[in-house]
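1. build me a model:
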Amino acid sequence: MTSLDFGPFGITTGLTSSSDSLDAAQAAEDLGYPAIWLSGGPLPGLQTVTDLIRATSTIRFVTGILSVDTYSATDVTSAYAALEAAAPGRFTVGLGGAHGPHPLARLNEYLDHLDGVPADGDPQGGVPVEHRLLAALGPRMLELARDRTAGAYPFLITPEYTAEARQTLGPDKLLTVAHLVVLETDPDRARAIARDTISFFPRIPGYAASLKRQGFTDADLTDLPDHLVDSLAAWGTPSQIADKLHAHHTAGANHVSINVITGITGPQPIDQWRALAPALLS
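-> Presented below is the predicted three-dimensional model:
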């Protein structure tokens, strides 16, 4: 059994080292959320993880994800070592984003370095298996997560696919699902907000393949009908959203990370985190 335990619910969001981001991290901690999963796109660099940990006391941070094509294994292991010495257990390395003709080979090479195998003369790595995860969608990535990390962190999956991912990972690995959340009870408004976010992902080959594995058709990926939106985003009242998200737990997820979307860019959705906290954290 993995030693990682983030509780039933956490938060997925993009944070930087700005004062607004540091305030948002402090607010999430004060609300009782045990972990923040840092979206890789908005993350300006590894220094941000250090800044967020210094600005908070107990909440844990997971990079969800660091692209192995962007961040060197040497830099990641150095950052992990420094943070583990300063704040033990508060940083977990989430990896993915390998591109090119042989992504699995690239990830294996990267993980070799994190195991401490010298690569191209670099210093030895040192991120233990129990403190690293993979953003795995397909079966081969899930198998790699099972064999070489503490578990998997998939996004845009249904509870039915969560059950399949659990079967591939086996009973002892961490399975964290990132799920879109819209705190809106009007079906048309809620679906419009969710559809706007979801629409980007079918254009990415890996996500398109994942959605097809889950039973969605080419027409679904083009039209984004209500049944697809409702499968990939939880909307409604806090209690309705909690019920929807618990389906992932029933299917085998250890942890569900809520990615709250509001239809506007700018401020962190602290008010929505606060409104959801009693339903998710009690």
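
2. going forward, measure contacts between C-alpha atoms and count neighbours the same way
-> OK.

3. contacts for stretch 64-71, please.
-> 37-40, 93-99, 107, 110, 135, 153 (C-alpha atoms under 8 Å, 6 or more residues apart in numbering).

4. quick one, strands of this structure?
-> Along the chain, counting by DSSP state E, strands occupy 9-13, 35-38, 60-63, 66-67, 91-96, 132-134, 151-152, 174-182, 233-235, 255-260.

5. let's see this one next to it:
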Amino acid sequence: MTRQVSAWGGALWLSPQHREAALDAARELDELGYTRLWTSGGFGEGLPAVYGEVLSATTRIGVASGIASIWHADPTETAQAVSNLERDYPGRFLLGVGTSHAPIVDAKAQHTYTKPYTHMVQYLDALDAAPEPVPASRRVLAALGPRMLKLSAARSAGAHPYFVPPEHTALAREILGAEPLLAPEVAVVLEEDETIARGIAREYMRGYLSLPNYSDNLRRLGYTDKDLLDGGSDALMDTLIPWGDLERVCAGIEAHYEAGADEVAIQVLTADPTSFPAAEYRDLATALIT
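-> Alright, predicted model coming up:
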């Protein structure tokens, strides 16, 4: 599979207050040659309408949901939304679905987070049985552990692991096999000042390390409880969040390709999470997209 370079952005991309800026940013990513824009958030009532707006505003770049929660995105409504996007923008939308996390699901008081693997199988069954089914080739799973990775290979186009170091990418490739798509998210900080860079990275890491799916996954890879405390150890940060100058950050991204990734969804972290990191994505495109 040809190497692909993509961008990953959170809820800022879906915010009504930043809609025009988001569309401008998407147009530039399209022009720069990024394969896909992954966005997350806003799945309580189906797929956000902004996906269609981004696809309409651009000419080539793909869009992926990263990740629609199977506890909150109704499968029939989701399948219909995917069908509509496929009709209007053939081959450009990829549905990413995942099991989310117990603290998040339980806090909404609509569901109890039990048997997430079983629930994922049932959700995929529902996508298959919908009036407008979602083909396996147009969906991927947020997979961390071996069982979910195997399910990704069996019933979708592949896997989109989030918050993972290169050693997980290597393990995922081994489990998936050669053909399925492997598209890890990789957060980066293009900042040479170590104090500033670590501050940005640690603030980002702190929230994810509090979620059992991510912390348990890192423990499976050999990281200790000490690595997971207080926003993460420097050693964990250095492998999980490439930071520094452009050359050093690109080396961290390349480590995932070398470990077996087909596509890396790059999330640029900055000190200002309310603005789009356009300059950083330009620099990364120059270095990574040929």
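
6. now the TM-score, please.
-> Laid over one another, the chains give 0.91 as their TM-score (TM-score structural alignment, normalised by the length of the first structure), with 272 aligned residues with a C-alpha RMSD of 1.8 Å.

7. hmm, back to that, give me the buried subset of the contacts of stretch 64-71 of the first structure.
-> 37-40, 93-98, 107, 110, 135, 153 (16 or more other C-alpha atoms under 10 Å).

8. ok, those residues vs residue 281 of the first structure, which is closest?
-> residue 37 (16.6 Å; C-alpha to C-alpha).

9. OK, contacts around that closest one?
-> 10, 11, 12, 13, 61, 62, 63, 64, 257.

10. switch the cut-off to 6 Å
-> Contacts for residue 37 of the first structure (C-alpha atoms under 6 Å, 6 or more residues apart in numbering) come out as 12, 61, 62, 63, 64.

11. ok, which pair from the contacts of stretch 64-71 of the first structure is furthest apart?
-> Among these, 37 and 99 lie farthest apart (C-alpha to C-alpha), at 21.9 Å.

12. list the buried residues for stretch 140-149 of the first structure?
-> Buried-residue list, stretch 140-149 of the first structure, by 16+ other C-alpha under 10 Å: 141, 142, 143, 144, 145, 146, 148, 149.

13. which residues in the second structure does it match up with?
-> Aligning stretch 140-149 of the first structure against the second structure (TM-score structural alignment) gives residues 147-156.

14. any chance of the buried ones among the contacts of stretch 64-71 of the first structure in TSV, with distance to residue 261 of the first structure too?
-> Putting those into TSV (distance: C-alpha to C-alpha, whole Å) gives the following:
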residue	distance to residue 261 of the first structure
37	15
38	15
39	13
40	16
93	24
94	22
95	23
96	23
97	23
98	26
107	30
110	32
135	20
153	19
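
15. picking up where we left off before, and the strands of the first structure as TSV, adding distance to residue 78 of the first structure?
-> Compiled in TSV, the strands of the first structure are given as follows (distance: least, C-alpha to C-alpha, whole Å):
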stretch	distance to residue 78 of the first structure
strand 9-13	24
strand 35-38	19
strand 60-63	15
strand 66-67	14
strand 91-96	12
strand 132-134	14
strand 151-152	22
strand 174-182	24
strand 233-235	36
strand 255-260	27
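
16. nearest to residue 161 of the first structure, out of those?
-> strand 174-182 (10.4 Å).

17. where does the closest one end up in the second structure?
-> Under TM-score structural alignment, the match for strand 174-182 of the first structure is residues 181-189.

18. same question for stretch 26-33 of the first structure.
-> Stretch 26-33 of the first structure maps onto residues 27-34 of the second structure, going by TM-score structural alignment.

19. residues contacting residue 238 of the first structure?
-> 276, 279.

20. quick one: map it onto the second structure.
-> By TM-score structural alignment, residue 238 of the first structure lines up with residue 246.

21. thank you kindly, that will do.
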